[in-house]
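Engineer: Sequence first, predicted coordinates after that:
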Amino acid sequence: MAVFVAMTVGWSSKLGLDGRLHQVAALDPESGAVLDADAQAGAHNVLLLGVDTTTGTDPGSDTIVLAHTPADGGAPTRLSFPRNLEINRPPCQGWDPAARAYLDRTVPAETRTTIDTAYRSGGPACVVRVVQQLTGLSVSGFAAVQLDGLADMAGALGGLPVCLDRPVVDGVLGTVAPTAGAVTLDAGAAAGVVRARHVQGDGVGDEGLVDRQQRVLAAALDGALSTSTLLNPFGSNAFGQVLGTSVVTDGMDVDQLLAAALTLRGIGPETPFVTVPTAAETNTRGNAVLRDREASALFKALRTGAPVPEPAPASTAAVPAPSTITVDVLNASQRTGLAQDVAARLRAVTFGIGSVANAARPATDTVIRFSPDRSAEAQGVASAVPSARSVPDATASGVLQLVLGDSFDGTIRAIPPTPAGGPAPGPVSGACS
């Protein structure tokens, strides 16, 4: 009888969690954008977004990852889309992120915008449409998870056991997790781990950030579906409340969401992590540009079950050494002498310094202003000053300025000699398997 009661309580709790998921219409399996439909039969493609809503009422997609499992049950592939990937967004039904509901109006198409605008403008259906148009893959499941919700999940479960490949020491947030390996994250640490974008050792791109977000999500769902949680109605209810306000999904229950998170985390068979091929340098709008030939080959391989092609090097050109970069430093903050101080610190890590002066007007943001002919050098400055936002100026030439606003966090770091588009440093030895 006791076993029966426990099974009943656990099953009831699990059904309760399923009922908390906020379901919306997102999938479009009959879309004309789906290619090689017969070859795709039996394959699963789950699109998972990590959405940050703390920077305003208009949330963008922080991470966009597709978990592809082939029809033959072979090893899955994690396909990551850079949030600044330039696309031509189709017209989409409007989306209210606060109400998590569609609006009775159409958002017009927009050319030369970024992929993260698809969710903020048109919600789940729009980002599914964009991904299917880009890849020809049929998306069979969708979930968007608010990043602040992951921190709340950690609090509801009394901490999340997570294995980290390296310490999370971020150039903007500071030390979030001081050690690699098995750690238990409280709500504050979980919030930092899923937002840390400038972590030492991560290398180029967002692969490290995406991986950490999926590890935290998988740990949260794994903990929620553990026997001890399901048999504790109070704990399960607390987690369910967070789940209900943090997750938007279509075509998935809690078990399927957990399976997708575990796939993205790389648990089970070896799971390749593939980033959509882009050019080594951003364009004049600061956006990543798809390498059409390599991307088409990759997408076709996923659709047809062929081996995933080895990524071609984005460029043989290296990021310029700091000693070859000369940058002007301007103070737009309220801190007297900041430009001189930062210029001295940049010289200490071998940058060349041009003019050092006060900006024409005060500013809050710290930005790197650059002309197209100096975009590679601007990437070098961005690596050294992680709190700066890059702002290209297509009308200028010969311009490279670091404008220090009130947002400057004081971080200046040396640049490792890594080729542009080259492989990211591997994980800390012995940290996680």
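Structural biologist: Noted; the coordinates are in hand. Numbering: from 1, shown residues only.
Engineer: For the rest of this, base every contact and every neighbour count on C-alpha atoms.
Structural biologist: Fine.
Engineer: Tell me who's in contact with the spatially most central residue of the chain.
Structural biologist: With the centre of the chain defined as its mean C-alpha position, the nearest residue by CA atoms, centre = their mean is residue 63, 2.5 Å away. By CA atoms under 8 Å, 6 or more residues apart in numbering, the residues touching residue 63 are 49, 50, 51, 80, 81, 82, 83, 210.
Engineer: which of those residues tops the neighbour count?
Structural biologist: residue 49 (28 neighbours; other CA atoms under 10 Å).
Engineer: quick one, what contacts that one?
Structural biologist: 61, 62, 63, 64, 65, 143, 144, 145.
Engineer: could these go into CSV alongside distance to residue 215 and secondary structure?
Structural biologist: Below are these laid out as CSV (distance: CA to CA, whole Å; DSSP: H, G, I helix; E, B strand; the rest coil):
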residue, distance to residue 215, secondary structure
61, 18, strand
62, 15, strand
63, 13, strand
64, 15, strand
65, 13, strand
143, 15, strand
144, 15, strand
145, 13, strand
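Engineer: Which one of these is nearest to residue 164?
Structural biologist: residue 63 (18.2 Å; CA to CA).
Engineer: distance of the closest one from residue 88?
Structural biologist: 19 Å (CA to CA, to the nearest Å).
Engineer: Could you do residue 7 as well?
Structural biologist: When residue 7 is compared with residue 88 (using CA to CA), they lie 50 Å apart.
Engineer: likewise residue 142?
Structural biologist: Distance, residue 142 to residue 88, by CA to CA: 21 Å.
Engineer: neighbour-wise, which of the two wins?
Structural biologist: residue 142 (27 against 15).
Engineer: From what I see, residue 149 and residue 242 are in contact.
Structural biologist: Yes: Residue 149 is in contact with residue 242 according to CA atoms under 8 Å; the separation is 6.5 Å.
Engineer: Got another one to weigh against that:
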Amino acid sequence: MEQQEEQGEAGGRAGRRSGALRIVGLTLAGALVLGAAAVGWAYWHLDHNIKSVDIDTALGDDRPAPARSTPSTTASAAASPLPTGSLNILVLGSDSRSGKANKELGGGDSTGVRSDTEMVVHIDAGRTKATVVSIPRDTLLTRPSCPLSSGGSTAVAHNVMVNTAYELGGPVCAVKTVESLTHVRMDHYIEIDFSGFAGLVDALGGVDVTTTQTIDDDKSHLHLKAGPHHLDGKQALALARTRHGIGDGSDLGRIGLQQQLVKALLEQMSGTKLLADPARLYRVADTVTAGLTTDTGLDSLSELMRLGQSLKGLTSDQVKTVMMPNVQAPSDHNRVIAKEPAASELWASLR
């Protein structure tokens, strides 16, 4: 009898353990399913944040030839190693007022969006060095005929500012105009709006810069004494846009501040261990992709990650920032034109 009771108790304990193990197993399985679903949703969400424009199809073959070392953008990430070829990327900052956040940050009229900042980023073969060339938005040039998404094309225009290309024909015309100016093929296009830039700075915890002069600009609402500063996103955006509180009030003085911000952000990103903090990494990615427009070669999270991974050896001290050589325009002392032959020599070095 006692033996039967002991066997009964042992069976009960075994049953309870088995039941408990089943519960734990089901709980873990449920957690894994929910975790996978959350990761899947996060990936889908970030992937669908990105807006894109099919620039290659729109421009066709009427553009400079790609560099021989430029890798194919159609190669599978799983089937090939990370690319190491040189790249030229047109990076634009737009003053769009589309959306509440952009409007609050001082974006322009949504019916007349302009490219507030234009930079050609050249990444050397090997991807351990880069050159960032700023094109003054006050640059006068001949804007080529550009195809329009609604059909037809724009007319060729002489002696107009470079940033009118985006205003008139969007990213496609911006790329074609820069390619016409530089005779350099833009392998990719990246555009970030006001809220995307400010959000990136905030998600990184701010950015450290040192100003060499006091800035008092009521138009950008920026007032900084000369010296070191830790800026939040709104302040960093104001610094990138200010022009009336420095130098002669032209776009040339502002470019120096923008280039300083680029280097400071690169240093901030390299010093921030994002991969060790998934929650923070997601916040950064969500903020950036929400304000991002790319060409179709970079319009997915996997393609952007692949580009980022190929640049892991690129440090801020290996990034050179320069301005397109320019001189005062004869027709308008408030505008500039490319200085030759220096400008052509610079562009030739990026091919």
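Structural biologist: The structure has been received and is ready for your questions. Every value quoted in this text rests on a predicted model; they were computed, and no experiment measured them.
Engineer: So which of the contacts of residue 63 of structure 1 is the closest to residue 178 of structure 1?
Structural biologist: Nearest to residue 178 of structure 1 out of these is residue 210 (CA to CA; 19.0 Å).
Engineer: Show me what that closest one aligns to in structure 2.
Structural biologist: Taking TM-score structural alignment, the alignment pairs residue 210 of structure 1 with residue 258 from structure 2.
Engineer: Wait, its match touches residue 240, no?
Structural biologist: Yes: Residue 258 of structure 2 lies in contact with residue 240 (CA under 8 Å); the separation is 5.0 Å.
Engineer: Next one: the aligned partner of residue 89 of structure 1 in structure 2 from residue 154 of structure 2, what distance?
Structural biologist: Here residue 89 of structure 1 is matched to residue 143 in structure 2, going by TM-score structural alignment. Going from residue 143 of structure 2 to residue 154 of structure 2 by CA to CA gives 9 Å.
Engineer: cool, residue 218 of structure 2 as well?
Structural biologist: Here the criterion is CA to CA. By it, residue 218 of structure 2 lies 37 Å from residue 154 of structure 2.
Engineer: Just give the number of residues close to the alignment partner in structure 1 of residue 209 of structure 2.
Structural biologist: Mapped onto structure 1 by TM-score structural alignment, residue 209 of structure 2 lines up with residue 164. If you count neighbours by other CA under 10 Å, residue 164 of structure 1 ends up with 23.
Engineer: for residue 61 of structure 1, same thing?
Structural biologist: Using other CA under 10 Å, residue 61 of structure 1 has 24 neighbouring residues.
Engineer: does it really touch residue 123, like I thought?
Structural biologist: No: in this structure, residue 61 of structure 1 is not within contact of residue 123 by CA under 8 Å, at 10.0 Å.
Engineer: the more surrounded of residue 218 and residue 154 of structure 2?
Structural biologist: residue 154 (16 against 11).
Engineer: Alignment lookup: that one to structure 1.
Structural biologist: Alignment note (TM-score structural alignment): residue 154 of structure 2 maps to residue 107 of structure 1.
Engineer: residues in contact with that match?
Structural biologist: Counting by CA under 8 Å, 6+ apart, residue 107 of structure 1 makes contact with 91, 92, 93, 94, 121, 122.
Engineer: for the corresponding residue of structure 2 for residue 45 of structure 1, helix, strand, or coil?
Structural biologist: By TM-score structural alignment, residue 45 of structure 1 lines up with residue 88 in structure 2. Classification of residue 88 of structure 2 by DSSP: H, G, I helix; E, B strand; the rest coil places it in strand.
Engineer: Nearest spatial neighbour of residue 88 of structure 2, chain-adjacent residues omitted?
Structural biologist: residue 122 (4.5 Å; CA to CA, 6 or more residues apart in numbering).
Engineer: SS state for the one you found?
Structural biologist: Put simply, residue 122 of structure 2 is strand when judged by three-state DSSP.
Engineer: Looking at the alignment, what corresponds to it in structure 1?
Structural biologist: So residue 122 of structure 2 corresponds to residue 68, using TM-score structural alignment.
Engineer: before we move on, back to that, pull up the gap between the match of residue 154 of structure 2 and residue 92 of structure 1, please.
Structural biologist: 5 Å.
Engineer: quick one: common contacting residues for those two?
Structural biologist: 121, 122.
Engineer: burial count for residue 9 of structure 2?
Structural biologist: For residue 9 of structure 2, the tally of surrounding residues (other CA under 10 Å) stands at 12.
Engineer: Could you pull up the residues touching residue 199 of structure 2?
Structural biologist: 233, 284, 287, 288 are the contacts of residue 199 of structure 2 under CA under 8 Å, 6+ apart.
Engineer: quick one: the third one and residue 200 touch, right?
Structural biologist: Yes: the criterion here is CA under 8 Å, and residue 287 of structure 2 meets it with residue 200 at 6.1 Å.
Engineer: Going along the chain, name the helices of structure 2.
Structural biologist: 2-49, 55-59, 100-104, 164-182, 194-203, 233-241, 251-271, 278-290, 301-310, 342-348 (DSSP state H).
Engineer: average distance between the fourth one and structure 1?
Structural biologist: So the one you mean is helix 164-182 of structure 2. Here the mean offset of helix 164-182 of structure 2 against structure 1 after fitting is 1.2 Å, by mean CA distance after the TM-score superposition for structure 1.
Engineer: Please apply the same query to the last one.
Structural biologist: With mean CA distance after the TM-score superposition for structure 1, helix 342-348 of structure 2 departs from structure 1 by a mean of 1.6 Å once superposed.
Engineer: That helix aligns to what range in structure 1?
Structural biologist: Under the criterion TM-score structural alignment, helix 342-348 of structure 2 matches residues 294-300.
Engineer: cool, the fourth one as well?
Structural biologist: Following TM-score structural alignment, the aligned partner range for helix 164-182 of structure 2 in structure 1 is 117-135.
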